[in-house]
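Trainee: Sequence and predicted structure below; questions after.
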Amino acid sequence: MDSEIVEVNQKIIVGMKLEMSLLENQTQTLWQRFMPKLNSISNRLDNNLISMSIYSSDYFQSFNPSNRFMKWAGVEVSDEQTLSDGLEIIKIPQGSYVRFLYQGLPSQAGPFFQSIFQEWFPKSGYRLDKRPHFEVMGDKYKNNDPSSEEMIYIPIMK
């Protein structure tokens, strides 16, 4: 599993959020609500899509697939702007992240994430930080295609 430690500058994200759990995964619903609003966001930095998750401080200590978290669908923007209906702003704070390339179907990502937390973290010398986790879906992202690629960012600290 290839990884890279990177410093991420603060990011301003415009998007929509929905509370969910892994058992009641509503990611598809969230993206279906967000995508029609994409063209109304005028100050996008690029064509990447951002999928972000915000977890409670004890989410991973007492992991249970029915635990709820906040999921965001969004894009990075250059500055805060007046928003159209239903869109919100959230900032990803600056900090250290471990970055992984994931290739495959979203429905098969579970074992990949499991290996990050059960294998990579114990050997890394890092621990999980309490900032948003996010994925960047760029030019090589193809929805529901086994050759699809996205970059996974997980917040870390020494």
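Mentor: Yep, that arrived.
Trainee: Only C-alpha atoms from now on, for both contacts and neighbour counts.
Mentor: Fine.
Trainee: Tell me, how many residues neighbour Gly74?
Mentor: Using other C-alpha atoms under 10 Å, Gly74 has 29 neighbouring residues.
Trainee: Then the one 10 residues further on?
Mentor: Ser84 sits with 10 neighbouring residues when counted by other C-alpha under 10 Å.
Trainee: now do Ile13
Mentor: Neighbour tally, Ile13, other C-alpha under 10 Å: 24.
Trainee: now do the one 10 residues further on
Mentor: Neighbour count of Leu23, defined by other C-alpha under 10 Å: 11.
Trainee: most residues in a single helix of the protein, which one?
Mentor: Longest helix in the chain by number of residues, with DSSP state H as the criterion: helix 27-34.
Trainee: residues in contact with Gly104?
Mentor: Contact analysis of Gly104 by C-alpha atoms under 8 Å, 6 or more residues apart in numbering lists Asp145, Pro146, Ser147, Ser148, Glu149.
Trainee: Which residue, other than its chain neighbours, is closest to it?
Mentor: Pro146 (4.2 Å; C-alpha to C-alpha, 6 or more residues apart in numbering).
Trainee: then this one, side by side with the first:
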Amino acid sequence: MQPKIEIIDDKKLIGQRLNMSFADYKIGELWRRFGPKRKEITNNLNNDLISLVVYEPTHFTDFKSTNEFERWATVEVENYNKVPPEMETFDLQGGLYAVFEYKGLNTDHSIFQYILGTWLPKSDFELDNRPHFEILGERYKNNDPESEEEIWIPIKKK
């Protein structure tokens, strides 16, 4: 599986966040909280959901399943003029990304093992210290083997 390499501009996001680790993975809780409230965001640029992760710089070099990270459930917006209560803003810094088209269950993490353990070491790139994210578009279906999403990994030249 080969990614597209893309450069994106900065993005404005509105959503909710929750700290978690892989050992104490609370992504379901985050999306259950965000789901009913996302309709309060009225200046969306599209209907896509963005599941974003902010890792500490040493997260992967000193990996433990208990390492905490910040997970966001968001949508991209035009501006921050109308931020609903209980929501926060996030400025996603643009840059170079490897974009993987993924089809399958969202609970199958082997795609990330492939990206970080196989593709990345053999590529001309290394991880950049910027957020990772998935775009959950119209073909995304939670817990469905036919679900499709885009996985965006921040990279820089080695």
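Mentor: Received the coordinates, thanks. The shown structure was predicted, so the numbers you read here are calculated from the model rather than taken from an experiment.
Trainee: returning to what we had before: could I have the buried ones of the contacts of Gly104 of the first structure as ChimeraX selection syntax?
Mentor: If you want just the buried ones from those in ChimeraX, going by 16 or more other C-alpha atoms under 10 Å, the selection is:
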select :148,149
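Trainee: Gly35 of the second structure -> the first structure?
Mentor: In the first structure, the residue equivalent to Gly35 of the second structure is Met35, according to TM-score structural alignment.
Trainee: did I read that right, Pro111 of the first structure in a strand?
Mentor: No: assessed with DSSP: H, G, I helix; E, B strand; the rest coil, Pro111 of the first structure is helix; it does not lie in a strand.
Trainee: For burial, what's the neighbour tally of it?
Mentor: Pro111 of the first structure: 9 neighbours (other C-alpha under 10 Å).
Trainee: Please report how far it lies from Ile5 of the first structure.
Mentor: Pro111 of the first structure is 21 Å from Ile5 of the first structure, where distance means C-alpha to C-alpha, to the nearest Å.
Trainee: And Trp72 of the first structure, by the same measure?
Mentor: Separation of Trp72 of the first structure from Ile5 of the first structure (C-alpha to C-alpha): 23 Å.
Trainee: Mind checking which of those two has more residues around it?
Mentor: More neighbours surround Trp72 than the other of Trp72 of the first structure and Ile5, with 25 against 14 (other C-alpha under 10 Å).
Trainee: doesn't that one fall inside a helix?
Mentor: No: applying three-state DSSP, one finds Trp72 of the first structure to be strand, outside a helix.
Trainee: quick one: contacts for it?
Mentor: Trp72 of the first structure is in contact with Gly15, Met16, Lys17, Leu18, Leu30, Ile50, Ser51, Met52, Ser53, counting by C-alpha under 8 Å, 6+ apart.
Trainee: wait, what's in contact with the closest residue to it other than its chain neighbours?
Mentor: Spatial nearest neighbour of Trp72 of the first structure, chain neighbours left out: Lys17 (4.3 Å); criterion: C-alpha to C-alpha, 6+ apart. Applying C-alpha under 8 Å, 6+ apart, we find Lys17 of the first structure in contact with Leu30, Met70, Lys71, Trp72, Ala73.
Trainee: how about the strands of the first structure, start to end?
Mentor: 3-8, 11-21, 49-54, 68-77, 88-92, 95-103, 127-128, 133-137, 149-157 (DSSP state E).
Trainee: circling back to that earlier point, after superposition, how close is the longest helix of the first structure to the second structure?
Mentor: Helix 27-34 of the first structure, aligned to the second structure and superposed, deviates on average by 0.4 Å (mean C-alpha distance after the TM-score superposition for the first structure).
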